[in-house]
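[1] show me how the following folds:
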Amino acid sequence: MRKNYPLLTSAAFIRFWASDAVSMFGTYVTAQALQVLAILTLGASAFELGMLRAAQWLPYLLFGLVVGVFVDRYRRKPILVGTDVIRAVLLAAIPVSMAADALTIAGLIGIVFAVGLLSLVYEAAHQSFLPSLVPKSLLAQANARLEQTSAVAQVGGQALAGYLIRFAGAPMAILVDAGSYLVSAVLLARVRVDEADISPPPGGRSVRTELAEGWRWVYHHHALGPLALASHAWFLFTSMVSAIYAYFVIRELGFDAGAYGATLAIGGVGAIVGSSGTARIRRNPDTLSPMVWIVDAISSN
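    The predicted structure is shown next:
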């Protein structure tokens, strides 16, 4: 406990951590609720379900580097609060539209794309906001806490989502997520941090110049380059499976929302185990490569 003491006495970090936890739980609830809503309520086909899934991640592919450049030019806290509030409004529009019998699969895809873009902006600001809250010596520990929270949310959020959808309906589950974003925004607004010196002026450099520098730095880096390419491949093939998984489990196997959520929650257990080793890997990074090969070998069988 002594190692955690300085970190856990930081009111700014505690509020940031709490906002992240609330938001992550809500996010995993909605991720599942959207699939169920599209299949059971809107009668989405496998192709339409794939388009819905693609809409969530397409902003990351199209605007990832651009968003990073623009976020670096502004204070992070207003960005985090603003994106939370707007995402809450967009998600609340789903059950409202459904109540008015005006929700279509095309409209749902559009909302998901907008939420995905805002999530990209949020995550870019989120990553660069943390160093302003904790000293460098506690940064790895703080990141480990956030990763562990995300892993727990992946298990708990998806398990909760299944039963919330089953007993209250998918629209209500999505409304819960909208509320979680508002709670997150309130917590973030109460974080006291001085960002005056965090984002210096870009010195007259154009966005194109900064994009080119960022591209070269990431993809020419001896470690980040291969990791980035591996991440791209992982997202591509994982998204292909995820796009049809819900359709297969619900339509073909006849699982209800609770059972579907349980199958997703089981997969999150591995995330908890992995996040618990973050600090140890940081102290001994040479263990990372063998671990990656072991995981790849297991997952390919």
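
[2] every contact and neighbour count from this point should use C-alpha atoms.
    Fine.

[3] report the contact partners of the closest residue to A259 other than its chain neighbours.
    By the measure of Cα to Cα, 6 or more residues apart in numbering, the closest residue to A259 outside its immediate chain neighbours is G162, 6.9 Å from it. Residues in contact with G162, defined by Cα atoms under 8 Å, 6 or more residues apart in numbering, are V29, Q32, A33, A257, G258, A259, Y260, G261, A262.

[4] what residues are up against the fourth one?
    Put plainly, it is A257. If you count contacts by Cα under 8 Å, 6+ apart, A257 has them with V36, G162, Y163, I165, R166, I250.

[5] which two of these have the greatest separation?
    Y163 and I250 (14.4 Å; Cα to Cα).

[6] so the spatially most distant residue from the centre of the chain, which state does it fall into?
    For the chain, the largest distance from the centre (Cα atoms, centre = their mean) belongs to G204, which lies 32.4 Å off. Here G204 is coil, with the state taken from DSSP: H, G, I helix; E, B strand; the rest coil.

[7] can you tell me how far it sits from A246?
    Separation of G204 from A246 (Cα to Cα, to the nearest Å): 48 Å.

[8] could you also give me the structure for this next sequence, so I can compare it with the first?
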Amino acid sequence: MVAQESLWRNAAYRRYLGADVLSQFGTQVTLVALPLVALITLDATPFQLGLLTAVEMIPFLLVGLPAGVWVDRMRRRPILIVTDLVRAAALGSVPLAAVLGHLTLPHLYVVALVVGVCAVFFDVAHMSFLPSIIDKGVLAKAIGMLESLRSVAGVAGPGVGGAMVQILTAPIALAADALSYLASAFLLRGLKAAEKVRPAQERRSLRAELLEGIRYVLGHPILRRVAMVGGLNMLANGFWAVVQPLFLIDEIGVSAAVYGLIVSTYGIGGVVGALIAPKVVERFGLGRAMYGGALLAMVFPLIIPFSGPGWQLALYPLGTLTWLIAAVVFNVGQASYRQAVTPDHLRGRMNASMRFLMWSMMPIGSVLAGLLAESLPISTMLWITCLIVTAAHLPITLHLPTRDLKL
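    So this is what the prediction gives:
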């Protein structure tokens, strides 16, 4: 564990942070490149584009809950390393197949599925591992730093990804993500941390331990509401994955490079939100920071549907920028709270249960959006997406006791 004043002097935390930034940078490149491989290189329909996102997210439904049990039974650092290496191999196969002239949509679906399965295990182990290397008292600051540097990657990644797609083609751009996962695995390999593994005699059946995690989340008055907010937001994210490229590229007609720059505003909002979140928590308290972030995250997305050609295009990044600032303040608060209040032996299952309840909604959203986009105007789809985001935060904003939460 490390005290607040020595947070940056902790070698394990620096490696943890560095590995995450590298991985996030590549992921942000993929955020632009993968749908553009389907849309531009393989001429995918709206439904096929939605299916691609669904395939990547479906592992959260299939293995999301068991992943939490397994993560709680194992050392978490090796899980992070292995999943990084597997994702590097899967994404590296896309540019190779493209160069050889054998790239197909089924290949892309398989890659998306493999990356999704690895993401489930990595994400659960990654957040559960953090309290093993820092003190509970600096969780908000540490998560704020993490979100801040992730958001820097979110600023640079999409812009670089758009430029790479423009210059090198979308499949070749995915090579950057493969390299970032290799670099992340290298940093994590050198990270030293004392991890406790529960003795085998203390373990129960997979079903019993899985249900314990779900019951803990659903039985907790705040975690239950956070899961509802996250689930509806991920439903909206499933819509975004389909609607955003169709609206900006097909409807408005922006280039791949401009598309990448617009998407990077999410990262800018994330940087600002992550930088101010610890100060907002310190100034107003954890509960009021969460409540205020959720309240503002209801309002700002409604700017986005007013965007269009010409000067109106500026409304799109304005809406995403302000929305993400508010959303990250809320997310830093809720992530700090749930890691702090959950016992160590339950943390993996708690995180997996939260991920399952939240992320399992994204494939539903992407398939539904793909089907609706076949018959509804894209502008209407954009309004639907933004209204889902607004409604998503009601479980917190309608619950006034949230304002009194403390770590």
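
[9] which of the contacts of G162 of the first structure does the second structure keep?
    Counting by both residues aligned by TM-score structural alignment, their matches' Cα atoms under 8 Å, the contacts of G162 of the first structure that remain in contact in the second structure are V29, Q32, A33, A257, G258, A259, Y260, G261, A262.

[10] what's the separation between the residue nearest to A259 of the first structure and P285 of the first structure?
    In this view, G162 of the first structure and P285 of the first structure are 37 Å apart by Cα to Cα.

[11] try R15 of the first structure
    The gap separating R15 of the first structure from P285 of the first structure is 30 Å, by Cα to Cα.

[12] the more surrounded of these two?
    R15 (19 against 11; other Cα atoms under 10 Å).

[13] contacting residues for that one?
    Contacts for R15 of the first structure were tallied using Cα under 8 Å, 6+ apart; they are L187, L188, R190, V191.

[14] quick one: which of the residues you listed has the most company?
    With neighbours set by other Cα under 10 Å, the maximum within these is found at L188, which has 23 neighbours.

[15] ok so, going back, okay, the contacts of R15 of the first structure in JSON lines with distance to Q127 of the first structure and secondary structure next?
    Below are the contacts of R15 of the first structure laid out as JSON lines (distance: Cα to Cα, whole Å; DSSP: H, G, I helix; E, B strand; the rest coil):
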{"residue": "L187", "distance to Q127 of the first structure": "17", "secondary structure": "helix"}
{"residue": "L188", "distance to Q127 of the first structure": "14", "secondary structure": "helix"}
{"residue": "R190", "distance to Q127 of the first structure": "18", "secondary structure": "coil"}
{"residue": "V191", "distance to Q127 of the first structure": "15", "secondary structure": "coil"}
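
[16] ok, the residues you listed vs W234 of the first structure, which is closest?
    If you rank the contacts of R15 of the first structure by distance to W234 of the first structure using Cα to Cα, L188 comes first, at 31.4 Å.

[17] isn't that closest one up against D20?
    No - L188 of the first structure lies out of contact with D20 (Cα atoms under 8 Å); the separation is 9.0 Å.

[18] now for L182 of the second structure: which residues touch it?
    Per Cα under 8 Å, 6+ apart, neighbours of L182 of the second structure: D84, L85, A88.

[19] an error on my part: the question was meant for L146 of the first structure.
    L146 of the first structure neighbours (Cα under 8 Å, 6+ apart): W17, D20, A21.

[20] for the last one, which non-adjacent residue is spatially closest?
    In this structure, A21 of the first structure finds its nearest non-sequential neighbour in T149, 6.1 Å apart by Cα to Cα, 6+ apart.

[21] for the first one, same thing?
    Nearest-residue entry for W17 of the first structure: L146, 6.7 Å, with adjacent residues in sequence omitted and distances by Cα to Cα, 6+ apart.

[22] again with T390 of the second structure
    Distance criterion Cα to Cα, 6+ apart; nearest residue to T390 of the second structure, sequence neighbours excluded, is M298 at 4.1 Å.
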